[in-house]
Structures are given as C-alpha cells and as structure tokens.
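K.L.:
Need a 3D model of the sequence below.
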Amino acid sequence: MLGPRPTVAGSAETHHAPLTAPGATRAMEAVLERVLEDRLRQARDTDAVFSREMAERVAAFVRRGGKRLRTAFVWCGWRAAGGSGDAGAVLSTGAALELLQACALIHDDVMDGSPLRRGAAAVHVDFARDHPAGQAGGSAGPFGTSAAVLAGDLALAWADDLLTETALTSPHGQRLHEEWRAMRTEMVAGQYRDLRAQASGSSGAEEALTIAVLKSARYTVARPLALGAALAGADARTVGALRAAGRCAGLAFQLRDDLLGAFGDPALTGKPADEDLRSRKLTPLLAAAVRLAEATGDRDAAAVLAPDAEARPGHTVDRMRAALERTGARAEVEARIADLAATGLRHFEATGAATGVRREFAALVERASGLAPRHAEELV
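P.N.:
This next block holds a predicted model:
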C-alpha cells in the first residue's frame, strides 16, 4: 500500500512560485534527500544485508549527482504553462526523474560494459569488487552484472513509487502518469534500438536519429517539459509548443553528448572518452561521418569507421577521431546543434511564457547543448 507523498519541511510543501530554475533544482535536492532517507529506512526494515549492500549503493549513486537538467526542464514546462503556487508536485516529479535516471545509467553501463560513471566506478564494477568470495565462489563479473541489474530495478521502483504518490495527490495526476508511462516505454524502445543497431553494425542516419530521439531527446527535455505542463493543466497548444521545443533542445543535448563521447575529457565528463568509438556505437555523428566519407570518396575514413574496423590492425580510436574531423562530420554536428538550439528557443517562445521563464529555458538549452551564451537576450 502506498504511503503519503513525502513531506519535506522547508521544501516541497512550502515553496511557492516564483522559484528560479536553479532554485527549483536546489529545492528538488532537498526533496530527493528526504525520499532517499525514507527508502533507506524501508530497506533497513526489510533486510540488513540488502539495505547495506544494495539500497545504500543506489542512494549513494543518486547523491553523486549529475546535471539535474530534467528537474529544471520540468519546472520550465510548469511555469510556461502558467503553473504557480505550491511547487511541491513539480519538485517531487523532478526527484522521481532523478531516480529514473539512476536506473537508466546503471543499466546502460551494464549493457555497454562501461567502467566509469560520474567520476567513479560504475555500479556493476563496484559490486564486482565486493564479490563475496566463498566455497561456491563464482566469478566476480557476473555477480556484479546481476547485482547492478537489481540496483537499477530498485531505482526504478523508487522512481515509480514517488511519481505514483505525486500523481495521487495532484488534480492533474492522470495526465502526469500518462506522460510518465509513455516516457518509460520510449526509454526502453530507444535502448533496444541502440543495442540492435550495434549488433547489426548499422550506420544509417535515419536509424541514428530514431535512437537519439527515443533514447535521449524525449526523455531528457521533451517529456520533462510535458510532465511540468501536465501539472499545470496546460492546453493543447502549449503542450504542442513544448513538445516541439523539447525535441529540438533534446536532440541538441544528445548531439553534444555524442561529441563529448568522441572528443571529451574524462576528467570533466566522468566517463571514458573513447567508449562510443571503440564500440562503434551508432550516433548521428558516426552516421554523418560515414555518409560524408562515402560522398567524398574518402576510402580511408570509410574503412576506419566501418563496423569491423576494430579487427584490423592500425584502425585506432585516434584514427577514428581524425576521420570525424577530416570528413567534416564534427563541424556539421556542431552547426546542427546551434540550429536545433535556436529552433527550440523559437518553439518555446510560442508558449507565450513570461520573459523570465524564456530566459531561463534559453540558459538551460545553452547549458545542455554546450553552446556559448548568446540566445537569451534575443528572447527579451
């Protein structure tokens, strides 16, 4: 049986608009901390070993942070749709998104075999290090993988519980839950298409775009905006403008992430910089490079970017990076990021949101897409 929605003194129940997006994010952190403490108490009541080794690990991973962009986009969607007054449901929805993000990252690292996340060992690696040796033994790797799957499942359960509790206390709870349900399905669909593309060695631009939209663009920006709008009881016109803005801004975010995956500094990103290239993960960046290499007759680039290139001597990650540069794919993706960000801002303006909210959305898009601040003043 579900309990009451967590009460957070000085936070969810007492915050009233106008909060700023950064202020909403800070307030969400307080909500999230109270939720984690509540879930850890439940875990201790369930089983001491489970609590110590599983639940506390999940809570520690969530607390290690991340960009917390989704909470800010929920807030922007709520404010753009005229949300005001008690922001408790908005903050709780943001906290639920952070728990869902923990599930997605833990499972994603298992599927990709990633050793690092958020500047520390990935959860499956951390579990493997603490493999409980015994007579039966067994391998640390499979233990870590299986335990991490369960850890991701636990984060998902916590997220779903919190969202359901929030929906049950909101006059717009049904719309909120419908958005949440659609988002979860899109996440799984995008992850499966990603796995399938890697297995088939696909390099098609259309498939790369489909994966980027399903796996990231909707989940990172479009659905959070819609979740916030749902809590404000938004009309169809506003929701449509927010969806369009979110798709563009979300794609800009994903394209930046692709560039960071190929050229980023692990000290800044908290994850390996060459992982996507070594695995030949299908991204719009890779698809663009393959297309441009074929169009210009750059056989060396086409060969080094091919799905089976890793099996051939000399086809290193450095050569892949050089091919991404030489073909013009990196420059093309940079230009597309700027175009998508600008288009997203225009769609958001169509909501009729107040100037302050539009400025904050512009700042969030610039942060998510890695662009230098230059758009916010255009929205005044």
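K.L.:
Please make it C-alpha for all contacts and neighbour counts, starting now.
P.N.:
Will do.
K.L.:
center of the chain, which residue is that?
P.N.:
The residue lying closest to the centre of the chain (C-alpha atoms, centre = their mean) is T220, at 4.9 Å.
K.L.:
For it, which residues are in contact?
P.N.:
L69, R70, G250 (C-alpha atoms under 8 Å, 6 or more residues apart in numbering).
K.L.:
go on, A96?
P.N.:
Counting by C-alpha under 8 Å, 6+ apart, A96 makes contact with L32, W158, A159, D160, L162, L163.
K.L.:
of all these, which comes closest to L282?
P.N.:
Of all these, L282 sits closest to A159, with 28.9 Å by C-alpha to C-alpha.
K.L.:
Double-check that closest one against L100; I have them as touching.
P.N.:
Yes. If you go by C-alpha atoms under 8 Å, A159 and L100 touch, sitting 5.5 Å apart.
K.L.:
Which residue of those two possesses the greater neighbour count?
P.N.:
Between A159 and L100, counted using other C-alpha atoms under 10 Å, the more crowded position is A159 (25 against 22).
K.L.:
I'd assumed the more buried one was in a strand, is it?
P.N.:
No. Inclusion of A159 in a strand is not indicated when DSSP: H, G, I helix; E, B strand; the rest coil is applied; the result is helix.
K.L.:
and this one, so I can compare the two:
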Amino acid sequence: MTIPPLERAGLRPRVDKALSGFLATAREHLLEIDSALAGVADTVSAFVLGGGKRLRPAFAYWGFRGAGGPDSDEVVAAVSALELVQASALIHDDLMDRSDTRRGEPSVHRRFEVLHTAEGWRGGAAGFGDSAAVLLGDLAMVWSDELLHTSGMGLAELARARPVFDRMRTEVTVGQYLDVLTQATGDTSLERAGKVARFKSAKYTVERPLLLGAALAGAGPEILASYTAFGLPLGEAFQMRDDVLGVFGDPVQTGKPAGDDLREGKRTYLVAAAFGALGEAGRAELDAALGDPGLDDAGVERLRAIIRDSGALAATEARIDTLNTEALTALAEAPIDDEARAVLRALADAATRRTV
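P.N.:
Below is the predicted model:
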C-alpha cells in the first residue's frame, strides 16, 4: 500500500507531537503571568492542532532530507515552527476578510466576540474579538521564533536557517498587504494577481520551506537553485488551486462558506482572467458584485457562471497544469536524494489536485 506523502517518515504525527509539546510548555508560561491567559493558550492550541495539511513542514523536512540531512526529532521540531507562522497568517487573514469560520469552526475573532457577549463584559464585543485576534496572531508569530530556536538544532544550522525564515515571514506579511491593496484599488491585471499569489502564498508555502530545510542541511547553491525552480511554480499552482476552491469549492470540504472570496472581493488570477476575457457588460456586472459582503447564494451562483462562461476557470486550470509540469521538470533534474524526490513529487500532486 502506498503511504500518503504527508505520512512518510511518520511526519504528520511527529509534527503534531512537537507542536503539542511546545504549546503545553507555552501554556504553562502564560499561566505564570495570569490565569486569565488560559483561554489565549487554549485557543491558539486548538487552532494549531485542530487541522491543517502540514504541507509547509513537509516541504521543509523533505527539502532537508533531499539535501542529505539526517532524520531527527530536532529537525522535525524546527520545521514545525512553520505551522505557527501559518496559524498567525490565518488568524490575521480571517480578521481582515471578516470570515466567520475556519476549518468548519468559528474564526478566532468570532470566538472572542462570543466570549465577550457570554461573559457580559463592557465595551463592544466585536472590537474585543478583533483586538484578541490581532494579539493572538502576533503571539503565534512570536512563538514560531521560539519553537525554531528551541528545536534542538545546532547553532550553525540555525544560523544558516535564520535568514530564510526571516525573509519568508517578511514576504508573507507584505504579500498580505498587497492583497489588501489590490482589493482596495480594484486592480484586475494578471501581473498584479500573479505577484500577490507569489508573495502571499507561493513562496511561503513551497519555495521558502524547501530552502529552510536546505539551509538546515547546509545545501550548496545547485540544490538551492533547484528548489527554487521547483518551488516557485508549484507554489503558484497551489495558490491558484486555493483560488479556484475559494469560488467553486464545496463548503463541506473546505470548511468555509461558499463564495467567500467573491464577497471579500479577492482579485485572484481566476478573477483577473475573467476580467480579461469578458466584454464591457460582463466586466461591469462582475465588478459591481465583487466585494459585496451581502452577496447571497443566488448572487454567488451568478458570479460563478460569469467566471466559468468567460473561460477563466478553464484558463486557470490550464495554468495550474503548466506550472505543475514546470515544477516537476525541475524536480526531476534536481541533484537530490531519490526518496526525497519521490515524496516531493507526491506532495506536488497533493498541493495542486486537492479539494480542500
């Protein structure tokens, strides 16, 4: 029986174990400050451990192994820090998008809004929820640093990894800002959509994790270049798949309401392709409804039809296939361990052919 790529080397449960141990210790530290922080620790723990594909630690781990790094619990702990960066990004993303749910559960700002109401506290419940989400997202980012540096990896390995980790976190943060800026300006160009996808998700999901693993292993420039040639197109394909699911995905599988990306006015490659293919009337209709938070189910279906009939969905699927082929070609030529190559190929399929 073929072992799923995320389960190879027992990676997923090992990542969860590393996160659980770290978060348990972090909880103790918070309780030393004030018992009121139990809810903070428990919410971050539930968010981090309650789901997620663990793709980023997987790419980092197999990037490490592909570059000749030996398996150890220490390297698993180090790459698990990426899940705390992801938690920070998602908590803030849900707040900025005013999303009510994440993975089928209330988003963090909604959880604290409900808590405020239930306890009958003073002030506005929504404002309290928003403030809590900002701070919990920041805390998860701080903890990502702490987990990396307490992972047990040597000082030399951490010194090599640090610039990659820092650059990655900068890129995902400014990528998020470019996403917000693009919605505000209404930019519908493919160039802008591609740049947002590249920095908000593509580099941060695949390329930088691969390079982080490679840095921990002390990889040379040839492997680093190969990982970039593989990781960048694959990361863009991953984000485009995410964009397709954001419009056409099944809420039962995605854990988010249908059409949320349309209500939020996301200017994705899919949407940019539609604007480029539509006539004046179609562009006006799409532009008028995109970003309307009150868009009902019928409105969502109408926009889906406009996007599908424009040929944008087919064009995006074709672009995903092209990028995936480019990535796999680079992977085939990479001077890395054959086991890692096989797992990275399977991870590429998991990233681009998923339904959640």
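K.L.:
TM-score them against each other, please.
P.N.:
Here the TM-score for the pair of chains, by TM-score structural alignment, normalised by the length of the second structure, is 0.92; 348 aligned residues with a C-alpha RMSD of 2.3 Å.
K.L.:
how about a markdown table for the contacts of T220 of the first structure, with distance to A104 of the first structure and neighbour count added?
P.N.:
Below are these laid out as a markdown table (distance: C-alpha to C-alpha, whole Å; neighbours: other C-alpha atoms under 10 Å):
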| residue | distance to A104 of the first structure | neighbour count |
| --- | --- | --- |
| L69 | 15 | 21 |
| R70 | 13 | 25 |
| G250 | 16 | 30 |
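K.L.:
check which helix or strand covers the counterpart of R358 of the first structure in the second structure.
P.N.:
With TM-score structural alignment defining the correspondence, R358 of the first structure maps onto R341 in the second structure. Using DSSP states H and E, R341 of the second structure sits within helix 338-352.
K.L.:
Which elements pack onto that helix?
P.N.:
With contacts defined as 3 or more C-alpha pairs under 8 Å, 6 or more residues apart in numbering; DSSP states H and E, helix 338-352 of the second structure has these neighbours: helix 55-66, helix 221-248, helix 312-333.
K.L.:
That one vs the first structure, average offset?
P.N.:
Compared with the first structure after fitting, helix 338-352 of the second structure has a mean deviation of 1.2 Å; criterion: mean C-alpha distance after the TM-score superposition for the first structure.
K.L.:
and the equivalent of G152 of the first structure over in the second structure, how many neighbours?
P.N.:
Using TM-score structural alignment, the equivalent of G152 of the first structure in the second structure is G137. Close neighbours of G137 of the second structure, defined as other C-alpha under 10 Å, add up to 24.
K.L.:
Next one: G137 of the second structure from R102 of the second structure, what distance?
P.N.:
Distance of G137 of the second structure to R102 of the second structure, given as C-alpha to C-alpha, to the nearest Å: 14 Å.
K.L.:
contacts for stretch 75-91 of the first structure?
P.N.:
Contacts of stretch 75-91 of the first structure (C-alpha under 8 Å, 6+ apart): 11-18, 21, 24-25, 27-28, 31, 71, 74, 166, 170, 224-235, 238-239, 242, 351-354, 357, 360-361.
K.L.:
Which SSE is immediately downstream of the longest helix out of those in the second structure?
P.N.:
The residue-count maximum for a helix in the second structure (DSSP state H) belongs to helix 155-185. Under the assignment DSSP H and E, the closest C-terminal helix or strand after helix 155-185 of the second structure is helix 190-197.
K.L.:
how big is the angle separating that following helix from helix 155-185?
P.N.:
Relative orientation of helix 190-197 of the second structure versus helix 155-185 (axes from the mean of the first three to the mean of the last three C-alpha atoms, to 10 degrees): 140 degrees.
K.L.:
quick check: helix 190-197 of the second structure aligns to which part of the first structure?
P.N.:
Aligning helix 190-197 of the second structure against the first structure (TM-score structural alignment) gives residues 205-212.
K.L.:
Quick check: buried residues in the matching stretch?
P.N.:
By neighbour count on 16 or more other C-alpha atoms under 10 Å, the buried set for stretch 205-212 of the first structure is A205, E207, A208, L209, T210, I211, A212.
K.L.:
Among the contacts of A96 of the first structure, which pair sits farthest apart?
P.N.:
Spatial extent of these (C-alpha to C-alpha) is set by the pair L32 and D160 at 13.6 Å.
K.L.:
one step back: the match of R358 of the first structure contacts L331, doesn't it?
P.N.:
Yes. The pair R341 of the second structure / L331 is scored as a contact, 6.9 Å apart, by C-alpha under 8 Å.
K.L.:
what do the two both touch?
P.N.:
Listed contacts common to R341 of the second structure and L331 are nil; contacts here mean C-alpha under 8 Å, 6+ apart.
K.L.:
can you tell me how far the equivalent of R367 of the first structure over in the second structure sits from V343 of the second structure?
P.N.:
Under the alignment by TM-score structural alignment, R367 of the first structure pairs with A350 in the second structure. For A350 of the second structure, the distance to V343 of the second structure equals 10 Å [C-alpha to C-alpha].
K.L.:
Could you do D138 of the second structure as well?
P.N.:
33 Å.
K.L.:
Please name the residues that touch A327 of the second structure.
P.N.:
A229, F230, G231, L232, P233, L234.
K.L.:
Need these in JSON lines (columns: distance to G120 of the second structure and neighbour count).
P.N.:
Converted to JSON lines, the contacts of A327 of the second structure look like this (distance: C-alpha to C-alpha, whole Å; neighbours: other C-alpha under 10 Å):
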{"residue": "A229", "distance to G120 of the second structure": "54", "neighbour count": "19"}
{"residue": "F230", "distance to G120 of the second structure": "53", "neighbour count": "29"}
{"residue": "G231", "distance to G120 of the second structure": "49", "neighbour count": "31"}
{"residue": "L232", "distance to G120 of the second structure": "49", "neighbour count": "25"}
{"residue": "P233", "distance to G120 of the second structure": "50", "neighbour count": "25"}
{"residue": "L234", "distance to G120 of the second structure": "48", "neighbour count": "31"}
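K.L.:
preserved in the first structure, out of these?
P.N.:
Among the contacts of A327 of the second structure, the ones still in contact in the first structure (both residues aligned by TM-score structural alignment, their matches' C-alpha atoms under 8 Å) are A229, F230, G231, L232, P233, L234.
K.L.:
I'd assumed L210 was in contact with the fourth one.
P.N.:
No. If you go by C-alpha under 8 Å, L232 of the second structure and L210 don't touch, sitting 10.3 Å apart.
K.L.:
thinking again about what came up before, so L32 and D160 of the first structure - more neighbours on which side?
P.N.:
Using other C-alpha under 10 Å as the criterion, L32 of the first structure and D160 rank with L32 on top: 26 against 20.
K.L.:
Just give the closest residue to the more buried one, not the sequence neighbours.
P.N.:
Excluding the flanking residues, the one nearest L32 of the first structure by C-alpha to C-alpha, 6 or more residues apart in numbering is A95, at 5.2 Å.
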